[in-house]
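model this:
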Amino acid sequence: MSTYFMNKKKVATQVCISHKSQGQQAIVLQWLLTRRDLEKENHWVTVKESLNSELDGNLSPEGVTQILNLCYNDLPADQKNCLLYLSIFQKGCTINRKRLIKRWIAEGFIVEKDGKTVEEVAEDCFNELIGRNIVRPVEHSNNGKVKACQVHDMILEYILFKSSEENFITVVGGHWLTPTPSNKVRRLSLHNSNPEDAKEKIESMNLSHVRSLTVFGNLHHLPSYSFKSGILQVLDLEGCTNLNTNQQDKIFKMFQLKYLSLRKVNVKKLPSEIGKLQYLETLDIRETDVKELPSSAVRLQRMVHLLAGNKFTRLALRFTEAIAKMTTLQTLSGIEISKKLSHSPRKHAQPHKVEEGKHLQY
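Below is the predicted model of the structure:
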């Protein structure tokens, strides 16, 4: 057996024994063991020697940072972006796989590769993060596929500060305090926090270049001008409360939007201006009271995923001519097809895929 395999087995054993009761530290070390360059013997020996003092006892904060830097630097550029993006979510947040993948694609992190579609490449990236023990699966579908995940606290703290350093994502509120960026904010995530503190921090920021906005909790403290960004591509308000008319009007003037989630938001009707969002690829209005899209939605000819319906109130979105003419649809859920449309001789556009189990039955 080679020295490489002997050393790797020895250190792996040490990790399991020395850090068995320190869950967070063990997680970091397990990530270390997945590094690709450790397949080269000299790299493994170097890392092993540099961590000898750390492996003799509890990992120091410096040791943890050293390991995390090694692991982070080992990732390809696209996976680095996808990893840092996880800092958008709150501590302990359960992250839906499909929601995350759709957002990665809308942000432009994923491109077609080796004959695979962007969706397939994104799935591979997600599975890679799972395989490296960076995120842990918390929910599985009936077919065994990971449905949702969480980020380990120690890793989340690391990527949060890494994102802040690189001005990749700006987080307001939440569990850890990060400095207010001196540069223009690119991606903004508002966590549950003191409304007045949040408002003060937001007002001190340059939001003219925000391309992504995520809000958790109450929208009441969010200044209305936060919705004025003409280059915003991703707007995720899932589960937010107190969306007012002024804010809603501004949403449908964000003409560059690719991803819009109003899931679990108190919305009863979408305005005709939605037809102006001609770059929109994902619209998530599940668990709202929206019963029908306005006729102007026919102009949404880049729509890929239309997610609707409310399984709790048994409400479905009416299948209309506007939806029928969305020729790029791949995913359509929560739809009610009326007898009039189902018997119409007109040929409707057929979505490439209908999400399994999402149709509401009456």
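
every contact and neighbour count from this point should use C-alpha atoms.
Will do.

and V151, how many neighbours?
25 (other CA atoms under 10 Å).

to clarify, my last question referred to I101.
22.

can you classify it as helix, strand or coil?
helix (DSSP: H, G, I helix; E, B strand; the rest coil).

next up, the contacts around it.
I101 makes contact with E119, A122, E123, F126, according to CA atoms under 8 Å, 6 or more residues apart in numbering.

buried ones in the helix or strand hosting the last one?
Element membership for F126, per DSSP states H and E: helix 118-131. Buried residues in helix 118-131, defined by neighbour count with 16 or more other CA atoms under 10 Å: V118, E119, E120, V121, A122, C125, F126, N127, L129, I130.

ok, now how distant is the first one from K80?
In this structure, V118 and K80 are separated by 17 Å, where distance is defined by CA to CA, to the nearest Å.

before we move on, back to that, what's the following helix or strand after the helix holding F126?
In N-to-C order, the element after helix 118-131 by DSSP H and E is strand 135-140.

what helices or strands is that following strand leaning on?
Where contact means 3 or more CA pairs under 8 Å, 6 or more residues apart in numbering; DSSP states H and E, strand 135-140 is packed against helix 118-131, strand 146-151.

compute the inter-axis angle for the last one and helix 118-131.
Spelled out, it's strand 146-151. 50 degrees (axes from the mean of the first three to the mean of the last three CA atoms, to 10 degrees).

pull out the buried positions in the helix or strand just after strand 146-151.
Counting by DSSP H and E, the next helix or strand C-terminal to strand 146-151 is helix 153-165. With burial defined by 16+ other CA under 10 Å, the residues of helix 153-165 counted as buried are M154, I155, L156, E157, Y158, I159, L160, F161, K162, S163, S164.

okay, the contacts of I101 in a markdown table with distance to S342 next?
Below are the contacts of I101 laid out as a markdown table (distance: CA to CA, whole Å):
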| residue | distance to S342 |
| --- | --- |
| E119 | 30 |
| A122 | 35 |
| E123 | 34 |
| F126 | 38 |
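
what about the nearest residue to L70 once chain neighbours are set aside, how many residues nearby?
Leaving aside its sequence neighbours, L70 sits nearest to L32 (CA to CA, 6 or more residues apart in numbering; 7.6 Å). L32 has 22 neighbours, counted by other CA under 10 Å.

before we compare anything, build this one as well:
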Amino acid sequence: MSSLTYLFLPLTVGAVTTPNRIWMAPLTRSRAGQPGDVPTELNARYYAQRASAGFIVSEATQISREGQGYAWTPGIYTDAQEAGWRRVVEAVHSAGGRMGLQLWHVGRVSHHLLQEGGQQPVAPSAVRAEKTECFVVLPDGTPAQVPVDLPRELSQREIRRIIGEYADSAVRARRAGFDLVEIHSANGYLLNQFLDLQANQRRDEYGGSLPNRARFLLEVVDAVTQAIGRERVGVRLSPKGVFSDMTVEGSWETALYVAAELDKRKIAYLHIAEPDWAGGPPLTEEERRSLRHAFAPVLVFCGGYDATRAEAAIAAGVADAIAFGKLFLANPDLPERFRRQAPLNAPDPSTFYGGGEKGYTDYPSLQTTGA
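The predicted structure follows:
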């Protein structure tokens, strides 16, 4: 049996108490039902299999058609999508789990084939994300990775509209039964683009200085917390991350500023996607402790952790929980495998995106293998 102790302690996260600190990270799988990008029974089975996680953060879920950057990803802006997610959450709750919905707008990481009427994607500024692709279905029905389009700059009126869409989607998420929501401000998507010195070249109140670049995110946080309560809101950041053509310059100072602002708002948690998975410089232990100092509520880290390293981070007081992505993808009973120091299934990258049960709901648990 495992000597792990801290990973299996309960944790209060805003309005939710989790039985352990082993979180399932958000994982895009591109398996939403078509037409309409609606969660299905297959999605419900996938998440319910992983209900032993202390907390599940759903795959990134677009708050509007405009917010979509990859084919077959789910939304939370129609009644059908809300009903589909309700079935997913009911399955997770019936299996004893807890789940939050990650709210997503991709901004410039998109393509006209994904946009209503073939429109340009939107962004803080008309700056293309270089060496960045998105996943589309071509007019002949062929799935393909294609370079993202040049975006157009959002007007302030459109920014206010998007803030409202975040709040509306959070309300839908709560109606669907989600315990919390996570505002996705990481990995080069819209809110991260506003934080970024290179992507954001605006000269109005949403660009330039650090407080201006953080304004959009914080206005989204304020709108969502007003809509559903601060105890049900988390935020994800990716300091020093370079995914989707983000720049390292200034990103650490920005993360500390945002963390301190979120601390003032006493949201439920802050989720840090560490940069090393996408080629960015890794966080130092001193930087992790600086985040801990800036943000007093629940602090979650994700990226390259195994059970031993996760246990050490929590024991040291740096993290309150650790989220696991690929390990949870391939091991639906990951907490039990950690507890028993059991072998781990290896993930199959060829089935990460799109498809059906294969590489999705057919990874064996210890129970199904008789171990």
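
TM-score of the superposed pair?
The pair, once superposed, lands on a TM-score of 0.33 when counted by TM-score structural alignment, normalised by the length of the first structure; 181 aligned residues with a CA RMSD of 6.1 Å.

name the nearest of the contacts of I101 of the first structure relative to I95 of the first structure.
F126 (11.5 Å; CA to CA).

where's that closest one relative to E54 of the first structure, distance?
30 Å.

equivalent analysis for R136 of the first structure, please.
On the measure of CA to CA, R136 of the first structure and E54 of the first structure end up 25 Å apart.

for the second structure, what's the longest strand?
Ranked by number of residues, the top strand in the second structure under DSSP state E is strand 55-62.

pick the one among the buried residues of helix 118-131 of the first structure closest to N69 of the first structure.
L129 (15.6 Å).

for that closest one, what are its contacts?
L83, V135.

and R339 of the second structure, what element?
Judged by DSSP H and E, R339 of the second structure forms part of helix 334-340.

ok, now W31 of the first structure?
Residue-wise, W31 of the first structure maps onto helix 23-32 under DSSP H and E.

L191 of the second structure falls within a helix, correct?
Yes - looking at L191 of the second structure with three-state DSSP, it is inside a helix.

so it makes contact with S185?
Yes - the pair L191 of the second structure / S185 is scored as a contact, 4.8 Å apart, by CA atoms under 8 Å.

where does L101 of the second structure sit: helix, strand or coil?
strand.

what is the subsequent helix or strand relative to the longest strand of the second structure?
helix 79-94.

who are the packing partners of that following helix?
helix 41-49, helix 156-175.

residues of the last one that come out buried?
It stands for helix 156-175 of the second structure. Applying 16+ other CA under 10 Å to helix 156-175 of the second structure flags 159, 162-174 as buried.

then the first one?
By neighbour count, and taking 16+ other CA under 10 Å as the criterion, the buried residues in helix 41-49 of the second structure are L42, N43, A44, R45, Y46, Y47, A48, Q49.

just give me the closest of these to H293 of the second structure.
Y47 (33.2 Å).

how many neighbours does the closest residue in space to that closest one that isn't next to it in sequence have?
Using CA to CA, 6+ apart and skipping residues adjacent in sequence, the residue nearest Y47 of the second structure is V92, 6.3 Å away. The number of residues packed near V92 of the second structure is 24, by other CA under 10 Å.

now swap in Q367 of the second structure and tell me
Neighbours around Q367 of the second structure, by other CA under 10 Å: 8.

ok, now E62 of the first structure?
The number of residues near E62 of the first structure, taken as other CA under 10 Å, comes to 10.

pretty sure it is in a strand, no?
No - read with three-state DSSP, E62 of the first structure is helix and lies in no strand.

now do the same contact list for it.
With CA under 8 Å, 6+ apart, E62 of the first structure has no contacts at all.

that one and L341 of the first structure: what is the separation?
E62 of the first structure is 64 Å from L341 of the first structure, by CA to CA.

one more: V28 of the first structure?
55 Å.

rewinding a little: if you count neighbours, what's buried in the helix holding R339 of the second structure?
For helix 334-340 of the second structure, by 16+ other CA under 10 Å, it's L334, P335, E336, R337, F338, R339.

show me what the longest strand of the second structure is packed up against.
strand 22-24, strand 99-104.

for these, state which one has the densest average packing.
Neighbour counts (mean count of other CA atoms under 10 Å) averaged over each of those peak at strand 22-24, with a mean of 29.

can you name every helix or strand that that one contacts?
Using 3+ CA pairs under 8 Å, 6+ apart, strand 22-24 of the second structure sits against strand 55-62, strand 321-324.

go ahead and confirm K162 of the first structure touches L84.
Yes - here K162 of the first structure reaches L84: they are 7.4 Å apart, a contact under CA under 8 Å.

now A83 of the second structure: how far from A48 of the second structure?
17 Å.

okay, now T308 of the second structure: neighbour count?
12.

wasn't it part of a helix?
Yes - under three-state DSSP, T308 of the second structure falls within a helix.

so who does N42 of the first structure touch?
Neighbours of N42 of the first structure in contact, by CA under 8 Å, 6+ apart: Y4.

packing partners for the helix or strand where K201 of the first structure lies?
Element membership of K201 of the first structure [criterion: DSSP H and E] is helix 195-203. Judged by 3+ CA pairs under 8 Å, 6+ apart, the packing partners of helix 195-203 of the first structure are strand 170-172.
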